[in-house]
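J.: can't give you the sequence, but here's the structure:
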């Protein structure tokens, strides 16, 4: 039976090498002197790797994270390794709308400009439906609603700083979401599953990007979404259960590392080749078609209106 184990090992190594070799790389050497970047969920995984890259490019980098102690250790590491002292930590829990509002208020008061907003924070979901204090399903709140609200609250600062960019980290898993009812985003009518909640939230990331691009047309602010690929991060471990640990194990063996997984995010943040491009979906640093549902402008508009109501977005908050 040893030959079976050897064959499996060879297959894993071949897949790992092939997947990493064909993955996209950001080739831009652009520096970001005088630019301010916000990255949500930057204390680990893709967000952390993105933060390192932005700091190396001499940007002012704001790590927007839930765990301040963990984030500060990352900030200290970035400062030590890059020599960029303009790396700061701010408290942000995207699942908590009051936290989003507090964070945005502090940014508006303390920052004169914002050139790149990277909505990266996310979670895989819970095995049982869980509601936040705002009455929203937890995965949807973390992955969609928090970033929807945050982006809206910072739009004026982004416009003031134009040309500027908003990057939304989605996932290929959005393709497995076959329908979307804007009146039932939080599984109050439909049955809940950990996979459906994640897939739905990732679909919403792309639809949000689609509608945001239309609303921002002519402002100098562009927005695009992306699939980072299969990446070895903490997200699967945090999901727990057999499926989570099995996925984490496979990703550890064959998936991209975090630095490689961050390449498309970085590409969308800095590359001159995407200047002026907005409302598109990227994989491996290349524009790619999302699912048909993710391209539905009518649903995108309905999602926007439903999201405004669910986060209780007031007119004065976006003036």
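T.: Ah, there it is. The shown structure was predicted, so the numbers you read here are calculated from the model rather than taken from an experiment.

J.: only C-alpha atoms for contact and neighbour calcs from this point on.
T.: Will do.

J.: elements contacting the longest helix anywhere in the chain?
T.: For the chain, the helix with the greatest residue count under DSSP state H is helix 194-215. Helix 194-215 sits against helix 138-140, strand 164-169, strand 221-227, helix 297-310, with contacts defined as 3 or more CA pairs under 8 Å, 6 or more residues apart in numbering; DSSP states H and E.

J.: and with 10 Å instead?
T.: With contacts taken as 3 or more CA pairs under 10 Å, 6 or more residues apart in numbering; DSSP states H and E, helix 194-215 sits against helix 138-140, helix 146-160, strand 164-169, strand 221-227, strand 281-283, helix 297-310.

J.: Alongside the first one, take a look at this:
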């Protein structure tokens, strides 16, 4: 188990900076918010459930009494909610220095849709964050040091495939196939966003991160919650056992996100995760990028489709 104090002391201070973390009322998002607050950032905990958000802020302040922490309502399953959040945030802050796109949905046993008719995992994990980043782009570019965008991917991206002929899983829904596709989309979005920022001169830093195997409620309580086919239930049981026995804590799983945001060694376009065996656990550092994520043509097509589906044009 790596030394948490040593990790935080190796990072740059974020005093006076504004950091937005999605899905921040529990798990990885909450731990990332705590670390950013420890580094002096003013942290916006953005999640769907208002009561849980406010409880998370109280919990954070009890852990770090000197912290600056606020809650904000954000439902990534609704483009209208994403727009409303972005507009309200612009009334509260003049710039955003760090955006961690952490919130996610994992493998519901039945196909569900967002309020806009997207398959839930693709809609929340990818399209919701795509729209959020686009709407917050002016605030990110207003950061004195260029805003840092951190899409959160997963080891599941290695098994992902962007199925342009059925992005919304309307013809065939397999829970983990849809999840893997959404996490590959997160990784490819980050890489394409970085490429465009560099070529178009956008005032953004872009780094990507994944948590490895972290013990969070997404894993322990998710994965279909014991329903669905026999194969789904067996997969769920195996994943739960593996993550419980061999996974790291949520705080450790969040370290690659915070490293990408505050380490002087973090560089644009790089992918960060745990550096132990299989990138499952261990201190943060460079992660391997799946070959499937290294296709610029596919990344561009995914970007174009995402703009069309969300109505967000970054330029």
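T.: Yep, it's here. The structure presented is a predicted model; accordingly, all values stated were derived computationally and were not measured.

J.: In the second structure, which residue range corresponds to the longest helix of the first structure?
T.: Structural correspondence for helix 194-215 of the first structure: residues 175-196 of the second structure, per TM-score structural alignment.

J.: how about the helices in the first structure?
T.: Using DSSP H, the helices of the first structure run over 2-21, 45-56, 68-82, 97-110, 138-140, 146-160, 194-215, 235-239, 241-254, 258-261, 263-270, 297-310.

J.: Relative to residue 116 of the first structure, which of those helices is closest?
T.: Nearest of these to residue 116 of the first structure, taken as CA to CA: helix 263-270 at 6.6 Å.

J.: what range in the second structure does the closest one sit on?
T.: Helix 263-270 of the first structure lines up with residues 255-262 of the second structure when matched by TM-score structural alignment.

J.: residue nearest the centroid of the second structure?
T.: residue 102 (2.3 Å; CA atoms, centre = their mean).

J.: so who does the aligned residue in the first structure for that one touch?
T.: Aligning on TM-score structural alignment places residue 102 of the second structure opposite residue 120 in the first structure. Residues counted as contacts of residue 120 of the first structure (CA atoms under 10 Å, 6 or more residues apart in numbering) are 38-42, 45-48, 50, 64, 143, 147, 167-170, 265.

J.: Just name the most buried of the helices of the first structure.
T.: Compared across the helices of the first structure, helix 138-140 shows the largest average neighbour count, a mean of 27 (mean count of other CA atoms under 10 Å).

J.: Count residues in the vicinity of the aligned partner of residue 133 of the first structure in the second structure, would you?
T.: Taking TM-score structural alignment, the alignment pairs residue 133 of the first structure with residue 115 from the second structure. Per other CA atoms under 10 Å, the neighbour tally for residue 115 of the second structure reads 16.

J.: before we move on, the earlier item: now render the helices of the first structure as a markdown table, adding distance to residue 28 of the first structure.
T.: Shown next, in a markdown table, are the helices of the first structure (distance: least, CA to CA, whole Å):
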| stretch | distance to residue 28 of the first structure |
| --- | --- |
| helix 2-21 | 18 |
| helix 45-56 | 11 |
| helix 68-82 | 18 |
| helix 97-110 | 28 |
| helix 138-140 | 33 |
| helix 146-160 | 22 |
| helix 194-215 | 23 |
| helix 235-239 | 28 |
| helix 241-254 | 27 |
| helix 258-261 | 15 |
| helix 263-270 | 7 |
| helix 297-310 | 32 |
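
J.: Out of the ones you listed, which gets nearest to residue 181 of the first structure?
T.: It is, among those and with distance given as CA to CA, helix 297-310, at 8.4 Å.

J.: Contact partners for the residue located most distally from the centre of the second structure?
T.: Within the second structure, the residue lying farthest from the chain centre (CA atoms, centre = their mean) is residue 230, at 29.7 Å. By CA under 10 Å, 6+ apart, residue 230 of the second structure lies in contact with residue 236.

J.: What's the match for it in the first structure?
T.: In the first structure, no residue is matched to residue 230 of the second structure (TM-score structural alignment).

J.: any idea how far residue 81 of the second structure is from the match of residue 133 of the first structure?
T.: Distance, residue 115 of the second structure to residue 81 of the second structure, by CA to CA, to the nearest Å: 10 Å.

J.: Mutual contacts of these two, please.
T.: With CA under 10 Å, 6+ apart, residue 115 of the second structure and residue 81 have common neighbours residue 75.

J.: Residue 25 of the first structure touches residue 268, doesn't it?
T.: No - taking contacts as CA atoms under 10 Å, residue 25 of the first structure lies outside contact range of residue 268: 11.2 Å.

J.: And residue 193 of the second structure, how far from residue 89 of the second structure?
T.: Distance, residue 193 of the second structure to residue 89 of the second structure, using CA to CA: 22 Å.

J.: let me redo that: residue 103 of the second structure
T.: 18 Å.

J.: go on, residue 234 of the second structure?
T.: Remark: distance between residue 234 of the second structure and residue 89 of the second structure (CA to CA) = 43 Å.

J.: can you check residue 34 of the second structure too?
T.: Residue 34 of the second structure sits 20 Å away from residue 89 of the second structure, going by CA to CA.
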